[in-house]
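**Q** Here is my input; please provide its structure:
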Amino acid sequence: MKARTEDKPVSVVYLFLFVCHLVQPSTSTVCQSHCSCSGHVTLCVNYTSLPTSFSHSTQSLHFQASKFSIPQHAFQNYTSMEHLTISNGYISFVDDRAFADTPVLDYLQLENNIFKVISAGVFDGLSRLTKLKLYNNNINNIPAGMFRDLQGLQWMLFEHSPTSLQLQENSFQGLQNLIVLSLGNNQLGVLNNPNILQGLDRLEELIIPNNQLTDITDGMFSFLTKLKTLDLSYNSLKSLNSEIFSPGLPGLETLKLRYNPLNDVPETALNRLPGLKVLDLQATRIHLIEPSAFTGIPHLRYINLNDNSDMDIIPTVALNTLKHLTQLQLSNNRITALPALAFQNLSSLTHLYISHTQLRSVDKDALRGLDNIQVLELSFNRLRSMPGGVFSPITITEETYINLHSNPWSCDCQLKDFIVWNRKHFNSSSMLQTATQGLLCQSPYKFKGMSFDDIPVENFTCASTDFAPAGTLSATSHSMKVAIYICVSIVVTVVLTVVALVSICLYRRLRKKVSQHQQARYNRLRLPMRLWDDVELQT
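**A** Below is the predicted model of the structure:
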């Protein structure tokens, strides 16, 4: 249970509701204490009992930081009420049919209260209700039939239960006209019974993020034939079962899987979604995308692959099956290079984002095929140079935006062709500004901090020992590293051999000296013994 203070400030939302009705003439003769009334809007704070003498013409009634129970037919006199809010209070009990006899009530908000149980009859009599918000209460169970009388409900938010929310068969009975259902932050853990979602015949958007989901059973969404958006973000799904979307969700257009440790693209599961247009795989620990990963979703238009830190190459083959793709997100990965023809079949692509990566090189033909690109984001990478004419495949217009900022540019001969080409083609239009204006040199030292535009073309030069074609720079660097490694290895081997030979020679000489010393000592001891032997023989 969250701690609450007795005196809570009126929220900005309700202040806005109050102010926006000031222009309406008041029809209420008396405004209760602890309340503010204006026109058809009434806002009450810190009530300990439910007042009964508001104007019958009240259309919008809001209680904050109040402490009372709600009995049956509590609002039966408010026949004009369209919006009722009871929030940030100590409401612990709501009786059956508490909101009945409010024939035009359209929006009911019960949020940040302390009731733990809502019986099946609480919402009876609210057939005209279209929006219901149950946010951050202590409810841990949705009994069957709880929403049985809400045939007109189109939008429901049931989020932030402090304990694991228990769903059962027919929990959503009666919601055949519901279009949006949000069940975020309810610690569901698993979804293992498709009948839980039975009866949601017109549901188009199902939002269930932050639920610690570890498993979803096959066919879980089989009753949701009208579903267009499914949000499974911020859960603990390590994989998606191949039949999770069985027998198929042909109308699903948006699938959000961000921040699940999937490791791989769930190819077989995606094959059940032929109409998918938006796929969010941000931060799913994907490192390698198989060539056939997206063949089952040919109509995809947007894909987010940001924040997959193990991805170090562009999945060219897989992406080139997506001929209708318009937006591609590849930022915050470990991509190091854009190879030639990396996006050759993506002629519909208009937005490409590759920033905050390890990108060091771009092939001169890397952007071939991107005829309709409008936004190209290559900022915050490790680019030091760019080949001349790299932007030639792009149809540059006044709306084209190219961002190359925050790269460690080396303003030398490696960049000269790029500068020449850009100034030649864009100098007479505003496109030059979008491509190069404001770019700063990181090296050489004499140009550090200077703008590209402030340096004459002829000054983009290299020392004689530094010349190398831009396309072969990485290969030359690699060859040099290999040569240095070989040389160092040979030198180390020779030194170790010499040390070994010297050590052997010194050891042999030492042994010889020791042997000679021992022999001499033996001889000195042997001489007296021989003399004594001779005397003994003579005797």
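**Q** make it CA atoms for all contacts and neighbour counts henceforth
**A** Will do.
**Q** what ranges do the strands span in the stretch 301-450 of the chain?
**A** Ranges of strands in the stretch 301-450 of the chain, per DSSP state E, counting those that start in this stretch, are 302-304, 327-329, 337-338, 351-353, 361-362, 375-377, 401-403, 409-410, 441-443.
**Q** Check which helices and strands the second one sits against.
**A** When contacts are defined as 3 or more C-alpha pairs under 8 Å, 6 or more residues apart in numbering; DSSP states H and E, strand 327-329 packs onto strand 302-304, strand 351-353.
**Q** one more to put side by side:
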Amino acid sequence: MALLSFQIIIIFWLLKYVCLYDSYSGDISPYVKTRVNNIDSRVQVVSNHDAAERTKSAYLGASFKKLPQHCLKVQCSYTCFNGRQKEIVSDIQYAISISNHSESCDVIDELRLYNYEFINATVGIGFLSTFGDKVKDIYIAISNVTAIENGAFGEGIFNKIILEDLRLKDITNGIFRNISEDLKGIYITQREEPVQCIYPSFLDSVKFQIEHLVIRVGLECVRNVTAHDPVMGLLAFVDFSYNNFSSQLLEDTFSKLTMVERFVLSNSNIMYLPQYIFQGMEYLEYLDISHNKLKTISSSIFGSRTIAQNVRIIANDNVWHCDCTLQYEMNTIFCIIKTTNVLLVSRGFQELLGI
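**A** Have a look, this model is predicted:
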């Protein structure tokens, strides 16, 4: 039994940090990642109840006598695989029953639901039943979910809500209705099936409390997320990478993001940055505009103010049209020689600038 418990713990941590955290960038955010290929095959070994009595996982490099139930528990965190919404409570209760009873948890620090089947493909009100007010961080990934009922996360104590690779068609105004003041981070990643619509006031319920926002869903226009009153005064980290902005960005698109310190816009098909688009971001420390389709750039993107000397700017892998005009603008914006700003560009452009 001791050996089995030890092996389960090893499997859990391998799954958590290898399968689900493979590509996190610690320099930016603990929830910014690139999806792992073939992740289903990596977790199948711990969820296939029809497997043989003794199973060996080539990927995990471990063998065990009997496969665990849907949920694995380590301390006060649970990772659950391949179940159904109506079984969430029983899966958690079973994991509690076979764990060390000395580890009593009144609150679940983290609940991960991987490949769970939800009724009517919808995350509905009360989907966690008796655990609805006992979960701090909720993670729902690679499930059949196409919709989230208004108020589905209400009455809880969620600190972070992470939704990854679902099948959401839209994100409605009331998705965070009745949410508690505990919520500080929203992370939505959906690259295989782009979200078709995000309603204009979708952040209204959390506009005075949200600190981290990740929207990576193939979105074509982000104005309906950031361009409504009032200013989001606590929002310090924003990741809008892996969207499809093209030439849709306007001067006031990010005008409400006045407190942002880290801003990621990479891999979003951006063709043009209009004047003054970053002018209100006086606390900006990190800006990533890499892996887009920018040909040129102007110092007017920051308005009339001089950008701070300690800002780190990533601008590599664009389609820069390297000429004297761009060279002048780049030197004006980044002061490459005179300040500590960091600019990453293509090798050909480095040669043009003599760096």
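**Q** thinking again about what came up before, kindly reformat the helices and strands packed on strand 327-329 of the first structure as CSV containing mean neighbour count and distance to residue 497 of the first structure.
**A** Supplementary listing: those in CSV, determined by neighbours: other C-alpha atoms under 10 Å; distance: least, C-alpha to C-alpha, whole Å:
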stretch, mean neighbour count, distance to residue 497 of the first structure
strand 302-304, 20, 57
strand 351-353, 20, 55
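**Q** and of these, who's closest to residue 331 of the first structure?
**A** Between residue 331 of the first structure and these, the shortest gap by C-alpha to C-alpha is with strand 351-353, which sits at 6.1 Å.
**Q** average gap between that closest one and the second structure?
**A** On superposition with the second structure, the mean distance recorded for strand 351-353 of the first structure (mean C-alpha distance after the TM-score superposition for the first structure) is 1.0 Å.
**Q** out of all of them, which helix in the first structure is the longest?
**A** helix 473-538 (DSSP state H).
**Q** How far off centre is it?
**A** Relative to its chain's centre, helix 473-538 of the first structure lies at 66 Å (C-alpha atoms, centre = their mean, to the nearest Å).
**Q** And for stretch 269-280 of the first structure?
**A** Taking C-alpha atoms, centre = their mean, one finds stretch 269-280 of the first structure lying 18 Å from the centre of the chain it belongs to.
**Q** Can you pull out the residues in contact with that stretch?
**A** Outside stretch 269-280 of the first structure, the residues within contact range by C-alpha atoms under 8 Å, 6 or more residues apart in numbering are 240-258, 294-305.
**Q** if we can go back for a sec, okay if I get the strands of the stretch 301-450 of the first structure as TSV plus distance to residue 391 of the first structure?
**A** Below are these laid out as TSV (distance: least, C-alpha to C-alpha, whole Å):
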stretch	distance to residue 391 of the first structure
strand 302-304	23
strand 327-329	18
strand 337-338	13
strand 351-353	13
strand 361-362	11
strand 375-377	10
strand 401-403	10
strand 409-410	17
strand 441-443	20
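**Q** ok, of the contacts of stretch 269-280 of the first structure, which come out buried?
**A** Applying 16 or more other C-alpha atoms under 10 Å to those, the neighbour count classes 240-258, 294-305 as buried.
**Q** re earlier: save the helices and strands packed on strand 327-329 of the first structure as a markdown table, and put in distance to residue 496 of the first structure too.
**A** As requested, these are exported to a markdown table (distance: least, C-alpha to C-alpha, whole Å):
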| stretch | distance to residue 496 of the first structure |
| --- | --- |
| strand 302-304 | 55 |
| strand 351-353 | 53 |
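**Q** quick one on the thing from earlier: what's the closest of the strands of the stretch 301-450 of the first structure to residue 284 of the first structure?
**A** strand 302-304 (10.4 Å).
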